[in-house]
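# Sequence first, predicted coordinates after that:
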Amino acid sequence: MMSSTITLCFLLLSSGVLHVYGSCVGRCNDPLDNTKPCQCNSHCVQYNDCCDDYHDVCGQGSLSSLADTLWNLDVNRLVADTDYVINYQGQVNENNKYDNAPLPFFTSLNENKVDSITSYVQFKSLLDNYESTIGQAEDLTSQEWGEIDAFLDTVMASGVMQEAFKYLHENGHVPNDAAQFREKLKEMWFNLYPRSSGGVIESSGFEHVLVGEHRSTVSGFHNWLQFFLQEDAGRLDYQGFVKTGEPRIVGSQFDWVGYWKSLGSFFLGTSPEFDMSLYSVCAIMHPNAVCSFHMNGSDVRIQTWDIGHKTGLQIASAYPIL
């Protein structure tokens, strides 16, 4: 994960609920608290002392409302302990490289169900289109672009992406043009770019976030199905969990084809269209920043990054913060 240029000070309450100082995460409708630099109740609008993320986290038509809607619309999400079973095993410190999990992370997965859902099948077809070594030039064949277009068509037709598109349009972030929005998603996620200014064409948002890359260590790799597939193929060794969160978020430590990841976070069981929809909304609304909201009863924060040396918005990274 990239280092944030924004310093956040965290207060961990005795209840175990994480509150972000200067943010409305976990504070919606709290009474006036003069020890805080900003407020998160309906009076803050009148007194002009709302936290910067008040409208996103707590307001009507907020990101929280959208996130709950997206969660409920994710009809292709797999069911924990029914469609898949995981084994957390030992907890590890992200700064220490040791294996505290002798068994795989995934005990089982209903692969028949996965292979019966179009978006999963198309997602899997994209995973071998990329060269994971950062710094090695890449290109995509016409067949691979065809696979991307088929996947994008499926994602665009999904309820979660349709709702995300509607929300972004209604809040003035994109025009009411589905074809134009599809091209924006293609640019954000699939058009190749250099990860460093003047470097070779080597990466894309999809490759970094959902497939994974490596140089001296693993970079990106924030998708549960890719994790399962690589572990099942014997290419990934799960070493233990660093942190967990809700709804169904894990931060894991692992070795992938000889490269180490100290903390890789991802949602568990969510569909590819859900991940792309949620990350796209956050990237468009809050590029290079933390996107905070309430979803399915839990406070969630998503960090997104843009490739700054390239014109327009391209996903450099996107992941849930734990």
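Yep, it's here. Residues are numbered from 1 along each chain as shown.

# CA only for contacts and neighbour counts going forward, please
Fine.

# Contact partners for residue 320?
Going by C-alpha atoms under 8 Å, 6 or more residues apart in numbering, residue 320 touches 249, 265-267, 300-303.

# where along this structure do the helices fall?
43-47, 54-57, 63-73, 111-114, 118-126, 142-157, 159-170, 178-189, 205-206, 224-232, 272-285 (DSSP state H).

# Format those as TSV; extra columns: distance to residue 322 and mean neighbour count.
TSV is the format used below for those (distance: least, C-alpha to C-alpha, whole Å; neighbours: other C-alpha atoms under 10 Å):
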stretch	distance to residue 322	mean neighbour count
helix 43-47	28	12
helix 54-57	17	23
helix 63-73	17	19
helix 111-114	27	12
helix 118-126	25	18
helix 142-157	27	16
helix 159-170	23	19
helix 178-189	23	17
helix 205-206	21	26
helix 224-232	16	19
helix 272-285	16	22
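
# what about the residue lying closest to residue 121 once chain neighbours are set aside, distance to residue 109?
Once flanking residues are discounted, residue 121 sits nearest to residue 115: 5.7 Å by C-alpha to C-alpha, 6 or more residues apart in numbering. Noted for residue 115: a distance of 11 Å to residue 109, by C-alpha to C-alpha, to the nearest Å.

# Those two: who's more crowded?
The neighbour comparison of residue 115 against residue 109 (other C-alpha atoms under 10 Å) goes to residue 109, with 19 against 13.

# Would you confirm that the more buried one contacts residue 81?
No: contact criterion C-alpha atoms under 8 Å: residue 109 and residue 81 do not qualify, at 9.3 Å.

# want to throw the helices of the chain into JSON lines with distance to residue 216?
Shown next, in JSON lines, are these (distance: least, C-alpha to C-alpha, whole Å):
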{"stretch": "helix 43-47", "distance to residue 216": "47"}
{"stretch": "helix 54-57", "distance to residue 216": "37"}
{"stretch": "helix 63-73", "distance to residue 216": "35"}
{"stretch": "helix 111-114", "distance to residue 216": "32"}
{"stretch": "helix 118-126", "distance to residue 216": "24"}
{"stretch": "helix 142-157", "distance to residue 216": "27"}
{"stretch": "helix 159-170", "distance to residue 216": "35"}
{"stretch": "helix 178-189", "distance to residue 216": "24"}
{"stretch": "helix 205-206", "distance to residue 216": "19"}
{"stretch": "helix 224-232", "distance to residue 216": "19"}
{"stretch": "helix 272-285", "distance to residue 216": "26"}
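
# adding another structure so you can compare the two:
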Amino acid sequence: MAPRSALLGCGFLVILLAVVFPPLDAASQAINQELSDLFNELWKLDVNRMKPGTDYTISVQGKAGYVSQGSNHARDHASSPLFSNVNENKLKTITTFSRFMKLLDNYERSTGVAEHVSREEVTENNLFLDAVLNTEVMKRAHRYLVSKGHSQSDLRTFKRQLYTIWFDLYYRSGSKDSCGFEHVFVGETKFGNEIAGFHNWVQFYLQEKSRNLDYKGYKARDHDIPDQDDHVLNLQFSWHGLVKPVGSAFVGASPEFEMALYTIIFLANTHRSTTVVVNIDECQLEVVVVRHGRSIGTAYPKLLSSNNRHL
């Protein structure tokens, strides 16, 4: 078996990076210890997290080649899907996952096409937030935000705050065509030839199962060859005929964990783009959150190092 690299040492992420990031010296980055402690606490509280090798199995197969942004052609180095098995019973019976999945078909895929939210979809959004707010992960995140003066203790007020951040529509390409939830968790297309966002492992699995998505292979250096027990991957895929050269998301983590993480960073900062460096579960990573007015424009993790090794 090939030696484990900095990319393969984390036990909780699949990194599907939104762009190809240059190597960074993690040691030169300032660690946010307060958020590191908090996010590790949230990680331990995430009882709904799926377990690799038990709740899902991946098959990484071949190494994908270089594809430029906007190109719709990529050689396929994976003859089988990435996910060879997922415990769908858990996805359907764990409330946050099941309600999360109901939201994935509520959006127009192309930016520039106005979104129309029905009463039923508003209800689905609220039911999802109710489920998230009932988890220990989001309860702890809420207490932290209240302690810092970023949110009020009243749950109804906090829920409205979450709705604005994640579900309020905004203009991305000339019409009210997007929102934070759609971009981060569902994925969008832009300019007719690019995949934007798409940072969620459940959406990846479901789109792959529906044959809308074709996994093309992992992206890593020659000595970073992953295997099916590894939980950190760089990878390439096509979605509805468009290619994502390299993409980014947590894998196995619950929707409430991801939403809590990004919400905390969003509310704790007023900059248009915020990057924090944290240590979570022996991984050092950057978490990037970009603001779009009062809502999230995008959010994703970027792995810097694992087990004190650098990329």
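Noted; the coordinates are in hand. Predicted, not measured: the structure shown is a model, and the values here were computed from it.

# Among the helices of structure 1, which comes closest to residue 100 of structure 1?
Residue 100 of structure 1 lies closest to helix 224-232 among those, at 15.9 Å (C-alpha to C-alpha).

# What range does the closest one cover in structure 2?
Matched against structure 2 by TM-score structural alignment, helix 224-232 of structure 1 falls on residues 201-209.

# Contacts for the matching stretch, please.
With contact meaning C-alpha under 8 Å, 6+ apart, stretch 201-209 of structure 2 is reached by 14, 81, 83, 101, 104, 185-186, 198, 213-215, 249-252.

# Residue in structure 2 paired with residue 73 of structure 1?
Per TM-score structural alignment, residue 73 of structure 1 is aligned with residue 45.

# Its match contacts residue 136, correct?
Yes: assessed by C-alpha under 8 Å, residue 45 of structure 2 is found in contact with residue 136 at 6.3 Å.

# can you pull the contacts of residue 50 of structure 2?
Counting by C-alpha under 8 Å, 6+ apart, residue 50 of structure 2 touches 56, 252-254.

# Please apply the same query to residue 85 of structure 1.
Taking C-alpha under 8 Å, 6+ apart, we find residue 85 of structure 1 in contact with 106-109.

# In ChimeraX, how would I select the buried members of those?
With 16 or more other C-alpha atoms under 10 Å as the criterion, this ChimeraX line picks the buried residues out of the contacts of residue 85 of structure 1:
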select :106,108,109
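
# Closest to residue 315 of structure 1 out of the contacts of residue 85 of structure 1?
Nearest to residue 315 of structure 1 among the contacts of residue 85 of structure 1: residue 106, at 28.1 Å, using C-alpha to C-alpha.

# What's the match for that closest one in structure 2?
In structure 2, the residue paired with residue 106 of structure 1 is residue 83, using TM-score structural alignment.

# That match and residue 190 of structure 2: what is the separation?
Distance of residue 83 of structure 2 to residue 190 of structure 2, computed by C-alpha to C-alpha: 26 Å.

# Show me what residue 265 of structure 1 aligns to in structure 2.
In structure 2, residue 265 of structure 1 lands on residue 248 (TM-score structural alignment).

# can you tell me which of the contacts of residue 85 of structure 1 are in strands?
Among the contacts of residue 85 of structure 1, the residues falling in strands (DSSP state E) are 106-109.

# As TSV, the residues you listed with distance to residue 261 of structure 1 would be great.
TSV is the format used below for those (distance: C-alpha to C-alpha, whole Å):
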residue	distance to residue 261 of structure 1
106	17
107	21
108	23
109	23
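
# and which of those is nearest residue 7 of structure 1?
residue 106 (34.7 Å).

# now that closest one, nearest residue through space, not along the chain?
Excluding the flanking residues, the one nearest residue 106 of structure 1 by C-alpha to C-alpha, 6+ apart is residue 86, at 4.5 Å.

# what's around that neighbour, how many residues?
If you count neighbours by other C-alpha under 10 Å, residue 86 of structure 1 ends up with 14.

# Looks like it contacts residue 107 (just checking).
Yes: between residue 86 of structure 1 and residue 107 there is a contact at 5.3 Å, judged by C-alpha under 8 Å.

# Residue 79 of structure 1 and residue 114 of structure 1, how far apart?
Look at residue 79 of structure 1 and residue 114 of structure 1: by C-alpha to C-alpha, they are 11 Å apart.

# Which of the contacts of residue 50 of structure 2 ranks first by neighbour count?
Using other C-alpha under 10 Å as the neighbour test, the contacts of residue 50 of structure 2 are led by residue 254, with 25 neighbours.

# Could I get the contacting residues of that residue?
Taking C-alpha under 8 Å, 6+ apart, one finds 46, 48-50, 96-97 in contact with residue 254 of structure 2.

# How many residues are close by the residue nearest to residue 259 of structure 1 when sequence neighbours are not counted?
Among residues not flanking residue 259 of structure 1 along the chain, residue 217 sits closest, at 5.0 Å (C-alpha to C-alpha, 6+ apart). Around residue 217 of structure 1 there are 14 other residues, counting by other C-alpha under 10 Å.

# isn't residue 217 of structure 1 right up against residue 260?
Yes: counting by C-alpha under 8 Å, residue 260 is a contact partner of residue 217 of structure 1 at 5.1 Å.

# who touches both of these two?
Common neighbours of residue 217 of structure 1 and residue 260, using C-alpha under 8 Å, 6+ apart, do not exist here.

# outside of stretch 77-88 of structure 2, which residues touch it?
Stretch 77-88 of structure 2 has contacts (C-alpha under 8 Å, 6+ apart) with 55-64, 205, 208, 214-217.

# In structure 1, what residue corresponds to residue 24 of structure 2?
Here residue 24 of structure 2 is matched to residue 10 in structure 1, going by TM-score structural alignment.

# scratch that, residue 236 of structure 2
With TM-score structural alignment as the criterion, residue 236 of structure 2 matches residue 253.

# Against residue 136 of structure 1, how distant is its match?
Residue 253 of structure 1 sits at a distance of 25 Å from residue 136 of structure 1 (criterion: C-alpha to C-alpha).

# Between those two, tell me which one has more neighbours.
Taking other C-alpha under 10 Å, residue 253 of structure 1 and residue 136 do not tie; residue 253 has more neighbours (30 against 14).
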